[in-house]
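> My questions concern the predicted model and sequence given below.
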Amino acid sequence: MHKLSDEIKKSYENLRIPLVIMGPGASGEFEPLVISDGFLEQNNISREELYGYYGDKLKVGLFDRVHPAEEEKLKKISFDFLDKKTDYDITFRVRLDDGFHLMHGIGYWQTMEDGTDVAFIVYNDVQKHEQSLLEISNKYKLFQNDEFYIDALTNLPNINYTNKYGTNKIQEIVAGGGTPVTLYADIDSMQSYNRRYGIKRGDDLLVLVANVLAAEFPHAMVSRIFSDHFGIVDEYHGEEDIISKIEKVNSEIKLRAYGTTTGLNVGIFVGNENVTHEEAVDHAVRANKLVGEDLNKFYRFYTEEDDTLYNHQRYIIENFDKAKEQGWIKVFYQCFLRIETGNGMGFEALARWMDPVHGLINPAEFIPALEKYHLMHEMDLYMFETVCKEIRIRYEEGLPLLPVSINFSRQDFDYIDVVGEINRIYDKYDISKYGMDKSYFYIEITEQGLATATDKFYEQLAKIRENGYKLWVDDFGSGYSSLNVFSNFDIDLIKFDMNLLMNLDSRNGANRVIIKAMIDVAHKLGIHTLCEGMETAEQRQFLLEAGCELGQGYYYHIPESLDTILDRLHKDIPIPKWESEDERNEREKDYRGETGEMSPER
């Protein structure tokens, strides 16, 4: 047990500052070594009473007067401070004679001459010293009671609080020898959650997220920035630790949420002593905005390269409307052919952004940006409308009018009435006068999109076919494959992902077996098949023997704009042979008769 000299002990006890010095007692348990007059006066308790606490009695007695809502949090932080020597900097409410007072406690460790570690804890009654401690009062009292600093829904600090005190929190961590980490999190597809379950359930989800974050990051400054966005400033204990905490948070949210949610997307910035809170948040936001669309990727650590990526994405978003108006985004058509005959059967409409500043912007760059900012429905409708607009040109130039497939994002169905919009566009351009009914348009949905289908999504997919359009499933076999796609949806065709064909002979030809089996299953259910990525005669021969009806890839046709097609036509360069409408209908009829298993509604 550490012993203080009588002189030193007496000088500490005479202090008007509320102070407690804790050290190991004879039993090894921590007990008070010194209690200042300021602490006794503040808590209206005698020195004899408090010196009587030790061991388990101490752990109970010290929290007798703490507000019930904050008792568990204070216990955890206090015990961690004593047992693990973690930070101790906390505000809490204590019941005194005239009601609850807001206290601010700060603790630190000191190694004494004999090598014993002793804990010094200083308390301040913010409420009692309101005039002399105005700055502290504003910081903590307003945080507890004033809506200027507190979010009314979640009871977390709000953006006003973080803007004022965020840098202080970072500096405290640095002063204690730690490294600060800033997290910026938002709830994935919050708008969709509100639409599916209602605003009240959405508010419940926000409160749940706030509580889970506060529990998982007990020593951090956790705040609600705005809407479904949350900020966290904490001490960094390594990448593995922070990922583990985020995983626990997401697991808890998914388990306890009223409805289905994929949890949080999180941007992470590991800071240093020179960074301000504003800079840290800015970096974390950039990392958050670059979190991928992969369902298994829900966090990203900031790197310097993220600045370039973020700025590029901002350029895409800020110039998206202009790109549509100026025609920088063009439709490129890639043909798919009938494998058996080698004739062209139709086109897939692909978006290509020809930018006057950056040149060709790859779809792998602009599609994730548009998805992240929930603008894919605008892109997909623009593509559908451009295809319809160019039908008149094809008709007047004497080009074959073939079916066209257009990709629609899963996200579109949360923001617009997809069927209503494509019907509007179809009627706007009076497509039927060119001899093309709605069956000429194939609406493609990725299998990944189907994996998160909601009841509303099911209804809209059904309406696609009810209105006469065809429904195709894209990227089958890309990593999200499930046989449920065959039983849960009425679809007309599945497109096998190109990676299956590109790796045809890997792992002893496993993909050959998989493709053949999936083709057989699809045909037995009356579903047509197409394989992407066909680039060699050997691949075409395999698909022919496997019974795949359609192929798409550079072996037959590369994507090209209507301008390029017309240029070839005007130079009298022969165009490939296309399947006529009669041939297409005849093959459809033969296919129905051949399988005998296509449902009447198909």
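Right, received. Where do you want to start? It should be emphasised that the depicted structure is a prediction, and the values quoted were computed from it without experimental measurement.
> From now on I want contacts and neighbour counts done on CA atoms only, so please keep to that.
OK.
> Would you map the strands across the stretch 401-550 of the chain?
Per DSSP state E, counting those that start in this stretch, the stretch 401-550 of the chain carries strands over the ranges 404-407, 441-446, 470-476, 493-496, 528-532, 550-552.
> Tell me which of those strands is the most buried.
With neighbours taken as mean count of other CA atoms under 10 Å, the strands of the stretch 401-550 of the chain reach their highest mean count in strand 550-552, at a mean of 27.
> Mind checking what helix or strand follows that one in sequence?
Sequence-wise, the next helix or strand downstream of strand 550-552 (DSSP states H and E) is strand 560-561.
> Contacts made by whichever helix or strand comes after that following strand with the rest, please.
Once strand 560-561 ends, the next helix or strand along the chain (criterion: DSSP H and E) is helix 562-570. The contact list for helix 562-570, computed with CA atoms under 8 Å, 6 or more residues apart in numbering, reads 331, 332, 333, 390, 397, 574, 575.
> Could you do stretch 550-558 as well?
Taking CA under 8 Å, 6+ apart as the rule, stretch 550-558 contacts 334-339, 529-537, 540, 543.
> Return a PyMOL selection command for the buried portion of those residues.
The buried subset of those, as determined by 16 or more other CA atoms under 10 Å, is captured in PyMOL by this line:
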select buried, resi 334+335+336+337+338+339+529+530+531+532+533+534+535+540+543
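> mind listing which of the contacts of stretch 550-558 are in helices?
Among these, the members falling in helices (DSSP state H) are 537, 540, 543.
> quick revisit: between which two of the contacts of helix 562-570 is the distance greatest?
Spatial extent of the contacts of helix 562-570 (CA to CA) is set by the pair 331 and 574 at 21.8 Å.
> Which one of those two is surrounded by more residues?
Remark: of residue 331 and residue 574, residue 331 carries more neighbours, 24 against 9, as counted by other CA atoms under 10 Å.
> and here's the other structure:
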Amino acid sequence: MPQLSTDDFQQFAQTLEELEVSKNHLEHAQQIAQIGSWEYNIPDDMLTFSAYARDIFISEESDGNPPLDKALAYIHPEDYDKTSAAVWEAAEKGIGFAADFRICHGNTHDIRYLKAQAEAIWKDDKPYKLVGVVQDCTIQHYLENQVEASKKRIQLILDHLTVGLWMKEYATEKVVYVSEGAGELLQYPLYELYEVPGIWDDLIHPAERKEVLSRQEILKRGETLQHQYRIQCGDGTLKWVYDQTIPWFNEQGELTHLFGMLADITHEVEMRQKLEYLATHDALTALPNQRSLYEKLDTLCERDASSGFALFYLDLDRFQLINDSLGYTFGDQILKRVSNRLVSVLPDDAYLARISSNDFVAVIENAPSQEFLLNLSERMIETIEMPFTIDSYELHITTSIGISFYPEDGDDKLSLIQNAHAALHRAKQLGKNNYQLYSMSKDITSYKKFVLEKDMRKAIENEEFEIYFQPQIETGTGIIKGAEALIRWHHADWGLVSPGEFIPLAEENHLVHKIGHWVIENVCRQLRSWKDQGFTLRPIAINVSPIQLMKKGLVDVVAKQLSHYDIPAKYLELEITEGTLLKSEKMVLNTLKDLRELGIKIALDDFGTGFSSLIYLKEFNPDIIKIDKAFIQSLNAENNREAAIISSVLHLAKGLDMKVIAEGVEEHSQLEFLKQNECGECQGYLFSKPVSRKTFEQMLVTGYLKPSKPKPHMPAKEERRKYYRLVFPNPLLGNMTIVEINERTVNLGSAQVLILDIGLGGLKIMTSLKLPVHSNIKLNFNVHLMGESFQLEGRLVWKNEAKGDTFYYGVEFNISEQEKDNLAAFVNKMSALQRLNQQIPDTYFIEGSPYAYIKNHHL
């Protein structure tokens, strides 16, 4: 045996050290890779493990190098037969093997998932050794199981969602995933959605296909696409879907896939359409409603003004009578049939809406001529006028129509509707069952009503109202026994407006309750103020609208104000009309009973002009009867009928222990008659017109009033006007237009007036219009004299009451010297003809009573 040198020992030791380092490196590498090595010496039946391989099976070092069968004993029973057979076969035949199997760890008894692989080494033509590796795949296996479980859960969720999910390759359009929900939504088998070319595009409704596909261009820009459209499903049904598509780009910025979601929104769309329909249509007649009409008119008014159209405003005459007498069920049936009749007579492209109870609006475009529209109006009136038969009742309905034109009569929806309504109002004034064009009826009265109606709510908020007081006088002594509170409205344009003009409007707009409550509170406050100032209190009478009595709460309002201002109820009287009792007898009587229980006295106003009935005096038993001024003012020596009626009422009231107040006393003869017939109290211009609070307080100081003295007959004074006035033999018919209010230009068309005289400085007119006398209103008068037309501008400077609700107005001209010269020539000619008792030619004078003419022609 050769002798080893020191160098050899050193080299050997170094080699051992390097081997140990390599061994350690190998073991560390195996731990990192989770792979162990093993060898099986076949002849010696000895199994050798690396350190990590031993840890895979068992961590106990005491096992040493176990035989093969002991190592195989760690294999899970379910995998034992297959795995051990493969190992023994490899050892016997000297072949390699690979196996996946589970073991039960020898120490922890945990289940581990392993992969093993070996190759056979031969020696002396016999299998000598198996050399292999083993890998612990337990963590990987669990992760794969969790991923798979997650995939299954996600798949389960996606397949059971009510939406459809899909994914496809962008370049090839190959569908790589479709959820079962998509198949259910689209009503196609999944395999067709995967395999049939073009099926996805064919699903889109043909009417929307081009637009839907064009929207997909935004996907190329990386934007998400969200839209709604209709699809044709496999079962032939149509559905609305919500489609959201998301583009997917790879790291190179290339669009590779599209992900999408489809949701069935058919129910939501149909519900939205139904709600939109209900919001824009009348539930009773299925016609468009006011909201829809406004949208329609806004659209039409945005077009070129050359595309004109006509607006028809229809109102069924006296329709409320049907509801009141036969009930709302009958009324509803009438409205349905009226709407059907209107649809049948209107052109196919006409638009018809119901905007309130019995008001309809029709919009006609592309009418060939105005004559066509007028004929259409007549056909509508004739069609509605045909009898209706409902439950054996034969009903006759008429309608009135107002017509306005775009753009002549307005360039926005509200102007057109308001102007058509003004024309409708004119049609009602002319006896109903007819039509009127706005251009023929845009009169001052309609405009004034419109302005008052528009400004009323603001007037309530700004407290533009004021209470006037008309004293009620003891006929024999002149002592002030009380007063009637009369509300006045100080309107910025129209001056002092009487309740007769604005209260009916307040009733229509349901504002009369606010106004009525305002009057009650202010009267109670005023009574408290007078009490605090030391005045002797007198009862104040307040007019109550029938609508106020038919709404709950009036009794509470009165009681609250009396209590708040600490006013005894005896100082408050409420006046109602006879017609009020007919409106809703039971409700009204109950309300009046509650008011009287508070201590309020009730007066029956305008007695004799309504549906007077002695039954009401018996059952209702008012405290006060007010004889209407129409009877008082008819008293004269030649008219014994009115005298007999008034005497009878006074005798009846005395027997029923009721106080009587005569209204409208203006002449001494009327006062003397009332004294002789023992009428206790009266009110009228003979003593005082309605006066302001301050003036009435001065009256309360003295406590009584004397009747005004009769006006003595005075000889005619010398004419002091700067210009001569020609008094016409008969009133002349002319036209008046308001052209400016408070420096604001307006154009109200024309109102016919009667001209009584004319001169270079002005003229005198007669009309039923109630106009303010101040300088803020400029007027234009169109006067035809001897065939020549004159346009004369002026303003009102004085006003006198005539009779029968008519008025005289004095007009002061504002015309140029040239206009005066032109007018003077004709005034001189007419004056000369009058002096010669010759007729004035080509000048339209009316015949007969001017009062009757104004009444018959609604001037």
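Looks like it arrived, so ask away. These numbers were taken from a predicted model, which means no experiment stands behind them.
> What TM-score do the two superposed chains give?
Remark: TM-score between the superposed chains equals 0.56 [TM-score structural alignment, normalised by the length of the first structure]; 409 aligned residues with a CA RMSD of 4.8 Å.
> Can you turn the buried subset of the contacts of helix 562-570 of the first structure into a selection I can paste into PyMOL?
To isolate in PyMOL the members of those that are buried, counting by 16+ other CA under 10 Å, one can use:
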select buried, resi 331+332+333
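> so of the contacts of helix 562-570 of the first structure, which ones are in strands?
Among the contacts of helix 562-570 of the first structure, the members found in strands (DSSP state E) are 331, 332, 333.
> from these, which is closest to residue 383 of the first structure?
Using CA to CA, residue 331 is the member of these that lies nearest residue 383 of the first structure, at 6.7 Å.
> Give the aligned equivalent of the closest one in the second structure.
For residue 331 of the first structure, the aligned position in the second structure is residue 467, judged by TM-score structural alignment.
> repeat for residue 485 of the first structure
By TM-score structural alignment, residue 485 of the first structure lines up with residue 616.
> neighbours around that match, how many?
Quick note: residue 616 of the second structure (other CA under 10 Å) scores 15 neighbours.
> Same check on the one 4 residues further on?
For residue 620 of the second structure, the tally of surrounding residues (other CA under 10 Å) stands at 16.
> Give me the nearest residue to it, chain neighbours excluded.
Distances taken as CA to CA, 6 or more residues apart in numbering place residue 589 nearest to residue 620 of the second structure, at 7.1 Å, with adjacent residues excluded.
> Burial check on the one you found, number of neighbours?
Here the count is done by other CA under 10 Å, and residue 589 of the second structure has 17 residues near it.
> Repeat that for residue 191 of the second structure.
Residues lying near residue 191 of the second structure (other CA under 10 Å) number 10.
> quick one: it is in a strand?
No: going by DSSP: H, G, I helix; E, B strand; the rest coil, the assignment for residue 191 of the second structure is helix, not a strand.
> about what we covered before: now the match of residue 331 of the first structure: closest residue in space that isn't a chain neighbour?
Per CA to CA, 6+ apart, closest to residue 467 of the second structure is residue 487, 4.5 Å.
> For the equivalent of residue 554 of the second structure over in the first structure, give its distance to residue 375 of the first structure.
Counting by TM-score structural alignment, residue 554 of the second structure corresponds to residue 418 in the first structure. For residue 418 of the first structure, the distance to residue 375 of the first structure (CA to CA, to the nearest Å) stands at 14 Å.
> now swap in residue 552 of the first structure and tell me
28 Å.
> ok, back up a step: mind listing what the match of residue 331 of the first structure touches?
485, 486, 487, 488, 519, 692, 693.
> neighbouring contacts of stretch 565-585 of the second structure?
Under the criterion CA under 8 Å, 6+ apart, residues 524-525, 527-528, 537-546, 550, 562, 588-589, 598-607, 610-612 lie in contact with stretch 565-585 of the second structure.
> what residue is smack in the middle of the first structure?
In the first structure, the centroid-proximal residue (CA atoms, centre = their mean) is residue 265; its distance is 3.4 Å.
> The closest residue to it other than its chain neighbours: neighbour count?
Leaving out its chain neighbours, the residue that sits closest to residue 265 of the first structure by CA to CA, 6+ apart is residue 298, at 4.6 Å. Residues lying near residue 298 of the first structure (other CA under 10 Å) number 22.
> is it true that residue 298 of the first structure touches residue 264?
Yes: applying CA atoms under 8 Å, one finds residue 298 of the first structure in contact with residue 264, separated by 6.7 Å.
> dump the residue contacts of the aligned partner of residue 542 of the second structure in the first structure.
Under the alignment (TM-score structural alignment), residue 542 of the second structure pairs with residue 406 in the first structure. If a contact means CA under 8 Å, 6+ apart, then residue 406 of the first structure has 348, 349, 350, 380, 383, 384, 441, 442, 443, 444 as its contacts.
> and the helix ranked longest in the second structure, which stretch of the first structure?
Using DSSP H to define each element, the second structure has its longest helix at helix 6-33. Under TM-score structural alignment, helix 6-33 of the second structure corresponds to no residues of the first structure.
> and that helix, what does it pack onto?
helix 51-57 (3 or more CA pairs under 8 Å, 6 or more residues apart in numbering; DSSP states H and E).
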